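J.: got a sequence here, can you model it:
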Amino acid sequence: METRKTNTETTLRTIKYDMQTAQKMDRIALKLGRPKRLVFVQMVDYFHRSKKDPLDVNDELLKNTLLKQHKDYIGFIRTQENDLLIPTKREVDRMIRNQKQIVDFFNGLDKHNKVMLGAQQEVFNAVNKHNEILSGTSAAVKEISDKLEAKQQLKKKFLYILENYIRSREAFGMMTPAREKEELIRHTRKQIDLL
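T.: Alright, predicted model coming up:
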């Protein structure tokens, strides 16, 4: 359905296609409210300008890249959790139990024995000092835990943005204006910037 102008007349070309394709073309033209010839010309212009392959309907490269980066990020977080956070918390809990047993032991000794009281006071001071260190360690573990939780929230928000982008992108048809696609990209980037 290509038109070629010569002098003052228009020469029309025809393209033959099967009935199923004709029905699809009719639906597209009806949906857009334009004549089939205009829709065809706009389709040709779109693919010519965008250099897009009509067979590539899902932007698979973008999806695969985002999924790979997401898996790498999750793997890193899990490694940190297994190698650092869980063992540290286990050791801190064990040290707290041991210190409590030591304090309970010394509290049960004869309080009238001055030698024992002096030794007990020294141990008590050491326990207090150790508890301060443990308190600092607990604060550090809590800070790491909070950061991991914040990363988990960030991951959930990013997945929501990604899924929203993919759903919107897949909803686009062949006739979706470039302006809408650019608006989707701009909106998605703005959401990521707000994370």
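J.: only C-alpha atoms for contact and neighbour calcs from this point on.
T.: OK.
J.: the host helix or strand of residue 130 - contacts with which helices or strands?
T.: In this assignment (DSSP states H and E), residue 130 forms part of helix 114-171. Contact analysis of helix 114-171 by 3 or more CA pairs under 8 Å, 6 or more residues apart in numbering; DSSP states H and E lists helix 86-107, helix 178-193 as its packing neighbours.
J.: among those, which is nearest residue 158?
T.: Nearest to residue 158 among those is helix 178-193 (7.1 Å), distances taken as CA to CA.
J.: tell me the angle that closest one makes with helix 114-171.
T.: 180 degrees (axes from the mean of the first three to the mean of the last three CA atoms, to 10 degrees).
J.: and helix 178-193, which residues are buried?
T.: Under the neighbour-count criterion of 16 or more other CA atoms under 10 Å, helix 178-193 has 184, 188 buried.
J.: helices or strands next to it in the packing?
T.: Partner elements for helix 178-193 (3+ CA pairs under 8 Å, 6+ apart): helix 114-171.
J.: report the distance from the helix it packs on to the chain centre.
T.: Relative to its parent chain, helix 114-171 has a centroid offset of 22 Å by CA atoms, centre = their mean, to the nearest Å.
J.: that one to helix 86-107, inter-axis angle?
T.: Put simply, helix 114-171 runs at 160 degrees to helix 86-107, going by the same axes, to 10 degrees.
J.: host element of residue 78?
T.: helix 60-80.
J.: scratch that, residue 46 is what I was asking about
T.: Under the criterion of DSSP H and E, residue 46 resides in helix 36-50.
J.: now the angle between helix 178-193 and that helix, please.
T.: Using the same axes, to 10 degrees: helix 36-50 against helix 178-193 is 50 degrees.
J.: what's helix 36-50 packed up against?
T.: Looks like helix 36-50 contacts helix 19-32 (3+ CA pairs under 8 Å, 6+ apart).
J.: which secondary structure elements does the helix it packs on sit against?
T.: Using 3+ CA pairs under 8 Å, 6+ apart: helix 19-32 touches helix 36-50.
J.: please generate a structure for the following sequence too, so the two can be compared:
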Amino acid sequence: MSSDTLRSIKYSEAEGLKLDKIALKLGRAKRQVFLQMIEYFYRTKKDPLDINDDLLKTTLLKQHRDYVGFIKTQENDLLIPTKREVERMTESQRKVINGFNGLLKQNEVIPTLMDKQNQYLYQLEVHYKAIVAQLKTKENLKRSFLNIFDGYAMARDNISSIGSRKEKDQLLITTQNQIKLL
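T.: Next up, the predicted model:
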């Protein structure tokens, strides 16, 4: 303990109960609570009789106004622009997500379209091959026809103008039969 002389204060039992409740509520010893009350009144220069401390009220109101003003300034300078930017960014992200969702839908459709396109190309290839085969057949028919026609012309030239009408008719029928066989 310190070398200070301890003094005692007398108070009623009701005040003692109040001090006990305060000390119990704060979780401190009664002596420590009492010393802290003395220090509080000494530092703040408050009168314990003035329960409605106007100085405290005005100080609190001033600090509250300053605090509210600071918050409003921060709201105008930081919060509102930040909120706008966040909303703008959210909207752009929403558009990006919608774009990706559209791509996903297209990615689901593309394989079926590619299958249809492959089937169409396969059918085109089949038709192309058939056309090429027909063109070859046509060319072969032309060559065969020209051979038959050349044979007819040569045979007709060989048959003299004196030749019988029967030989000429026979040559014509033979040539027609060869053309029909094509």
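J.: so after superposing, what's the score?
T.: For this chain pair, the superposition-based TM-score is 0.40 by TM-score structural alignment, normalised by the length of the second structure; 83 aligned residues with a CA RMSD of 2.5 Å.
J.: circling back: now do the buried residues in the helix holding residue 78 of the first structure.
T.: Buried, per 16+ other CA under 10 Å, within helix 60-80 of the first structure: nothing.
J.: so what's the gap between it and the chain middle?
T.: Mean C-alpha position of helix 60-80 of the first structure versus that of the full chain (CA atoms, centre = their mean) differs by 8 Å.
J.: I'd like to check the angle between it and helix 86-107, please.
T.: 20 degrees.
J.: contacts for helix 60-80 of the first structure, please.
T.: Here helix 60-80 of the first structure makes contact (CA atoms under 8 Å, 6 or more residues apart in numbering) with 148, 166.
J.: longest single helix anywhere in the second structure?
T.: helix 80-158 (DSSP state H).
J.: return the list of helices and strands in contact with that one.
T.: Partner elements for helix 80-158 of the second structure (3+ CA pairs under 8 Å, 6+ apart): helix 165-181.
J.: name the residues of the helix it packs on that are buried.
T.: Buried residues in helix 165-181 of the second structure (16+ other CA under 10 Å): 168, 171, 175.
J.: tabulate the residues you listed (JSON lines), appending distance to residue 117 of the second structure.
T.: Formatted as JSON lines, these follow (distance: CA to CA, whole Å):
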{"residue": "168", "distance to residue 117 of the second structure": "59"}
{"residue": "171", "distance to residue 117 of the second structure": "55"}
{"residue": "175", "distance to residue 117 of the second structure": "49"}
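J.: now, among these, which is nearest to residue 147 of the second structure?
T.: Nearest to residue 147 of the second structure among those, counting by CA to CA, is residue 175 at 10.6 Å.
J.: so the closest one sits against residue 152, correct?
T.: Yes. Using CA atoms under 8 Å, residue 175 of the second structure is in contact with residue 152, at 6.4 Å.
J.: from the buried residues of helix 165-181 of the second structure, which single one is nearest residue 144 of the second structure?
T.: Using CA to CA, the buried residues of helix 165-181 of the second structure come closest to residue 144 of the second structure at residue 175, 11.7 Å.
J.: what sits against the closest one?
T.: 148, 149, 152.
J.: how far away is the second one from residue 158 of the second structure?
T.: The reference is to residue 149 of the second structure. Counting by CA to CA, to the nearest Å, the gap from residue 149 of the second structure to residue 158 of the second structure is 14 Å.
J.: more neighbours: which of these two?
T.: Applying other CA atoms under 10 Å to residue 149 of the second structure and residue 158 shows that residue 149 carries more neighbours, namely 16 against 10.
J.: now the more buried one: closest residue in space that isn't a chain neighbour?
T.: residue 175 (7.6 Å; CA to CA, 6 or more residues apart in numbering).
J.: coming back round to it: sort out which one of the buried residues of helix 165-181 of the second structure lies nearest residue 38 of the second structure for me.
T.: Nearest to residue 38 of the second structure among the buried residues of helix 165-181 of the second structure, counting by CA to CA, is residue 175 at 143.7 Å.
J.: thought residue 89 of the first structure was touching residue 139?
T.: No. Residue 89 of the first structure lies out of contact with residue 139 (CA under 8 Å); the separation is 11.1 Å.
J.: so which residue is smack in the middle of the second structure?
T.: What sits nearest the mean C-alpha location of the second structure, by CA atoms, centre = their mean, is residue 97, with 2.1 Å.
J.: any idea how far it lies from residue 110 of the second structure?
T.: 20 Å.
J.: pull the distance from the helix or strand hosting residue 20 of the second structure to the chain's centre.
T.: According to DSSP H and E, residue 20 of the second structure maps onto helix 13-26. Per CA atoms, centre = their mean, the displacement of helix 13-26 of the second structure from the mean C-alpha position of its chain is 65 Å.
J.: ok, of the buried residues of helix 165-181 of the second structure, which one's closest to residue 42 of the second structure?
T.: residue 175 (143.2 Å).
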